[in-house]
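Engineer: based on what follows, work out the 3D shape:
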Amino acid sequence: MPLTVLSDANIKSLLQDLTQEDLFAFQQSLRSALYEYSTGTQDEGCCSLHQPKRTALTSGNGTTTLFMPSTSSGGIGMKVVTLATPGSEKASTGQTCPQGALTLMDTSGTPFGFLNAEEVTAFRTALASSLLVARRRNVKTLTVYGAGKQAFWHVRLALLLRGSTIKTVNFINRTFSDRARDLLKGFYAIDMQIKESEGWATTKFGMLTPGYGEFSRLEKDHLRAADIIFTTTPSTDPLFDPTILTNTEGRKKGRLIIAIGSYKPNMIELPTELLTQATKVHGSGHHFHKHAEEGGVVVVDTLDACLKEAGEIIQSGLSPQQLVEIGELVMLQDESQSSSSSLDLSDSPVESFSKLDLQPENGGKSLAHVFRENSMESARTGSTMSNGSRSVSRKSSFSGSHSRSGSFLGLGKKSGSVFSNNSKEKAQTSEEDKMSRWLCHGNVIYKSVGMGLMDLIVGADLVRLANEKGVGVTIDSF
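Structural biologist: Just a heads-up that it's a prediction; the model follows:
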């Protein structure tokens, strides 16, 4: 098998020329892998059971090296990257991007790809976030904390997906540094024909720093106006005053908030008050003040790692029952494609969680089990699958132990099928519709710490694309 070697320049070239069709293909590969990760059986390669835990080593100079192994039905991956933690010597020089390499092998262990990991890490994180961005109904204003590669790729993919509706992109950074200037230049330098074809030729970009006299007022305005907020910094303190979004005025608008910068328990970008509000169980009574719907959960990329490593999750004291993996949402039928003719708008999404019949016979499960095999398969094929139980027990240093399942474990056992009658099936569909409405319009928080599986899937697609376009170096007999 030939080995494809891709340098950082090779990968940048491939990604800069990425078309919307290419993006959809990348999304579908990652969507399927994340779904399999969260819901798969031992027989499926991407299943969480087969994913080794990553290892972190901290050196004397303050850098952290991550070893991230992964496996799928089609191959094996190992990424090794070194990150500069805040306050380290490397961080003081502005070198904060992860440095390292990604090795890809087939199921027999034969290498077929060796990639520089710098651009891959930022792109694959943004690609996972884009699965939620694509579901949002209104995307006009983006507010972004940070000015690095993560900030660039999160905005770039949002523009590729929703460029025709995005009118304003507001960046917020500590200083108007060379990196901040380069970030803006990166968007200005994109060919005008590409901007026009993607629909964002007239989109306005701005950079706000604390040095500006009216920073507090403008930051508040940017946050309140945002349809999507990206936070991409390794901050050890919350980035903004929580009341901006938690008071009556701040809660009127539904937002997607994506936090991907913190990766250690002491790091935190989002105020804990924001996560507490998002996971609060609200009653079904009349609210005097109108506010956007809350889902009652925080979306995460991987339950175990976020409970162990994500400062926002740990410092907010959230339990597994207050988290749901993105892999269990990605196949949920879009609200616009819903077969349900009417929705009970009086019910909030969190009430829908409680109504979904997801309790197995062997005890309660976390809300990471809300979206099960039936809804996922229906979204792809329009059919209802027969019952197939799956159960994986996973332990967390935060919660002691908790079990998880990616299917209707224990559901319908009495009747021998997933649902015992049509009315139950219709009720399930109705609740799924409400979840879709929340993902499209409500307040959704997504926390990601990244995982090796993302690198493996995206890396394999990059090798495929490189081979199609003749990019990189190919060693025929490695």
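Engineer: use CA for all of it now, contacts and neighbours both
Structural biologist: Will do.
Engineer: spit out the contact partners of the residue lying closest to Asn138 once chain neighbours are set aside.
Structural biologist: Beyond its immediate neighbours in the sequence, the residue positioned closest to Asn138 (CA to CA, 6 or more residues apart in numbering) is Asp227, lying 6.8 Å away. Contact analysis of Asp227 by CA atoms under 8 Å, 6 or more residues apart in numbering lists 138-142, 253-256.
Engineer: kindly report the same for Met1.
Structural biologist: Met1 is in contact with 110-112, 476-478, counting by CA under 8 Å, 6+ apart.
Engineer: for PyMOL, write the selection for the buried entries among those residues.
Structural biologist: Command for PyMOL, covering only those of these found buried under the criterion 16 or more other CA atoms under 10 Å:
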select buried, resi 111+112
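Engineer: make CSV from the contacts of Met1 and add secondary structure to it.
Structural biologist: Below are the contacts of Met1 laid out as CSV (DSSP: H, G, I helix; E, B strand; the rest coil):
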residue, secondary structure
Thr110, coil
Pro111, strand
Phe112, strand
Asp476, coil
Ser477, coil
Phe478, coil
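Engineer: name the element Leu218 belongs to?
Structural biologist: With elements delineated by DSSP states H and E, Leu218 resides in helix 215-225, which encompasses its position.
Engineer: following element in sequence after that helix, please.
Structural biologist: On the C-terminal side of helix 215-225, the nearest following helix or strand under DSSP H and E is strand 228-231.
Engineer: so Lys90 touches Ser59, yeah?
Structural biologist: No - the criterion here is CA atoms under 8 Å, and Lys90 misses it with Ser59 at 11.7 Å.
Engineer: who has more neighbours out of the two?
Structural biologist: With neighbours defined as other CA atoms under 10 Å, Lys90 and Ser59 compare such that Lys90 has more, 17 against 10.
Engineer: packing partners for the helix holding Leu218?
Structural biologist: Packing partners of helix 215-225 (3 or more CA pairs under 8 Å, 6 or more residues apart in numbering; DSSP states H and E): strand 141-145, helix 243-246.
Engineer: sequence B follows; please return its structure for comparison with A:
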Amino acid sequence: MSLTILSDEQVRAVLESLTYEEAETFVDKLRSALYVYSTSRQPGGGGGEIVHQPERTVIHSKVTGATTLFMPSANAAGHAVKVVTVSGPDADPSRPTITPTGSVTLYSPVGTPMGFVHAKTLTAFRTALSSSCLLVKRASVQTLTVFGTGLQAYWHVRLALMLRGHTIKHVNIINRRFSDNAKDILKKFYAVAKATKEREGWESTHFSVLTPGYGDYPRLLTENLVAADVIFCCTPSTEDLFDAEILTNHQARRKGRLIVAIGSYTPRMRELPRELLLQATRAGSGGRHFHKHATEGGAVVVDTLDGALTEAGEIIEARLDPNQLVELGELVMLRRLRGEERSLATSGDGESVSESLGKLDINSESSSGGPGRPGSDGGGISVRDFFHKRSLSRTAAGDGKDDKGEQQRQDEGREDHLARWIRDGNVIYKSVGLGLMDLVVGMEVVRLAREKRVGSLVENFSS
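Structural biologist: Predicted coordinates:
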């Protein structure tokens, strides 16, 4: 078996040249892997596939101020180990910041080395790819607001343009200062070939950069946030990036938004205000929505439940419990159960959620024939409880119980409501990263690199 070696420049060349179909394949492969990861730990889930995602091993060096993370993972396709070094949390501020750097080593299921890949661009891309699993489901993706100007910010926007470029009209970039990174991120978008922009549909998209240096910054920040259909938070911040009131007030909640937070990854870091998370999870207690257009799921979406509870500063500060979180892989079950996605009605102008969605309470059960029907008093079942109940009912399928058909109808009804929430509602996604993502994306990058004859290929490699 041959070994493929890819530098960061070569990884970037492969990813920048993706067609829509290739980018969609990446999304599908990651969704499938996350589905197995989440459901394999539930009763009746996983389809017999094995996923191993051990906790990362972390080593801090007081001498260099560096922190090195070792992240192993394995699934049916093989296994991988990612090693990344960053500046430690207690690093001497007088020392140069260590830009996250490292590698991913990929192995076949029987242990034969298959790829050795630089991790810089790969890490940014795979994180943005997980966010894209939700982005592609959104009904309206016209205005993007992104905090940060690093690789994570770039790839979140770049993938959005690949997948939804024909609908994106504005990209608002917000940074704490007009730095070289801020200039560079604009140059990267302007440097994309005209033919590529036309193929992806964003040749007329308007880009802007906003920093606190502008005299009218508070007003412009509020306008950018309220106008956004999607907000990407991609900064290693230790404090809220904006006041919660901007998005929790009555007027701002007239439309749903997808809010993605991936920049903070330790208990001491955070990007999102506490009240924003608490508002998003209040529906889980059976309470009614603040406004008829504020369709919410009563949960915050995370990539890994265990990781979010121990590493995500926002989740820890808001004191959210597991019943208020749902893994991204669990949401894929909505599609998997029926075999195909149902067509959902969209609002006329894409700016607000339809009247019918305003009547939904996806956390309630009606005693008169299904969950969330208008007039239901609400049973207060959480999103996570729903998935657990549905897994148990699927395990018991075929046991001859008379209520099996009614249970299935209730499950399908609530799934429709969840699907509408994902499509049109206020959805918050918090990611701290999974080694499994590196394994899945790394394997696909290596496959494409071989097809496109990119990188170094060591034939007949033997360990």
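Engineer: that older thread, Gln322 of the first structure: which of the contacts of Asp227 of the first structure is nearest?
Structural biologist: Nearest to Gln322 of the first structure among these: Leu256, at 17.1 Å, using CA to CA.
Engineer: let me know how buried the equivalent of Thr121 of the second structure over in the first structure is, in neighbour terms.
Structural biologist: Using TM-score structural alignment to pair residues, one finds that Thr121 of the second structure aligns to Glu119 in the first structure. Under the neighbour criterion other CA under 10 Å, Glu119 of the first structure is assigned a count of 21.
Engineer: over to Arg274 of the second structure?
Structural biologist: Each residue near Arg274 of the second structure was counted by other CA under 10 Å, and the total is 20.
Engineer: kindly report the same for the one 3 residues further on.
Structural biologist: Burial measure for Leu277 of the second structure: 24 neighbouring residues, criterion other CA under 10 Å.
Engineer: and the gap between it and Ala261 of the second structure?
Structural biologist: In this structure, Leu277 of the second structure and Ala261 of the second structure are separated by 11 Å, where distance is defined by CA to CA, to the nearest Å.
Engineer: which of the three states applies to the match of Thr121 of the second structure?
Structural biologist: Secondary structure assignment for Glu119 of the first structure (three-state DSSP): helix.
Engineer: can you tell me how far it is from Ala147 of the first structure?
Structural biologist: Spatial separation of Glu119 of the first structure from Ala147 of the first structure under the definition CA to CA is 14 Å.
Engineer: state the helix or strand in which the residue nearest in space to the middle of the first structure lies.
Structural biologist: Compute the mean C-alpha point of the first structure, and by CA atoms, centre = their mean the closest residue is Ser129, 3.7 Å away. Taking DSSP H and E as the definition, Ser129 of the first structure sits inside helix 117-133.
Engineer: what about that helix, how far off from the second structure?
Structural biologist: With the two structures superposed, helix 117-133 of the first structure lies on average 0.4 Å from its match in the second structure, counting by mean CA distance after the TM-score superposition for the first structure.
Engineer: so how far is that helix off the chain centroid?
Structural biologist: Here helix 117-133 of the first structure is found 8 Å from its chain centre; the criterion is CA atoms, centre = their mean, to the nearest Å.
Engineer: which other helices and strands contact that helix?
Structural biologist: Identification of packing neighbours for helix 117-133 of the first structure by 3+ CA pairs under 8 Å, 6+ apart yields helix 8-16, helix 20-39, strand 99-105, helix 149-162, helix 452-469.
Engineer: to Leu307 of the first structure, which of the ones you listed lies closest?
Structural biologist: Closest to Leu307 of the first structure of these is helix 20-39 (CA to CA; 15.3 Å).
Engineer: measure Leu434 of the second structure to Arg56 of the second structure for me?
Structural biologist: Using CA to CA, we find Leu434 of the second structure at a distance of 9 Å from Arg56 of the second structure.
Engineer: overlap in contacts, these two.
Structural biologist: Taking CA under 8 Å, 6+ apart as the contact rule, the neighbours common to Leu434 of the second structure and Arg56 are Met71.
Engineer: the more surrounded of these two?
Structural biologist: Each of Leu434 of the second structure and Arg56 has its neighbours counted (other CA under 10 Å); Leu434 has more, 21 against 16.
Engineer: aligned partner of the more buried one in the first structure?
Structural biologist: Looking across to the first structure (by TM-score structural alignment), Leu434 of the second structure lines up with Met451.
Engineer: correct me if wrong: that match contacts Leu66.
Structural biologist: No - shown here, Met451 of the first structure and Leu66 do not form a contact pair, counting by CA under 8 Å, at 10.5 Å.
Engineer: ok, now which ones touch Val370 of the first structure?
Structural biologist: Residues 324, 328, 353, 356, 358 are the ones in contact with Val370 of the first structure under the rule CA under 8 Å, 6+ apart.
Engineer: tabulate the residues you listed (a markdown table), appending secondary structure, neighbour count and distance to Leu345 of the first structure.
Structural biologist: As requested, the contacts of Val370 of the first structure are exported to a markdown table (DSSP: H, G, I helix; E, B strand; the rest coil; neighbours: other CA atoms under 10 Å; distance: CA to CA, whole Å):
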| residue | secondary structure | neighbour count | distance to Leu345 of the first structure |
| --- | --- | --- | --- |
| Val324 | strand | 25 | 22 |
| Glu328 | helix | 28 | 23 |
| Phe353 | helix | 21 | 14 |
| Leu356 | coil | 17 | 16 |
| Leu358 | coil | 23 | 22 |
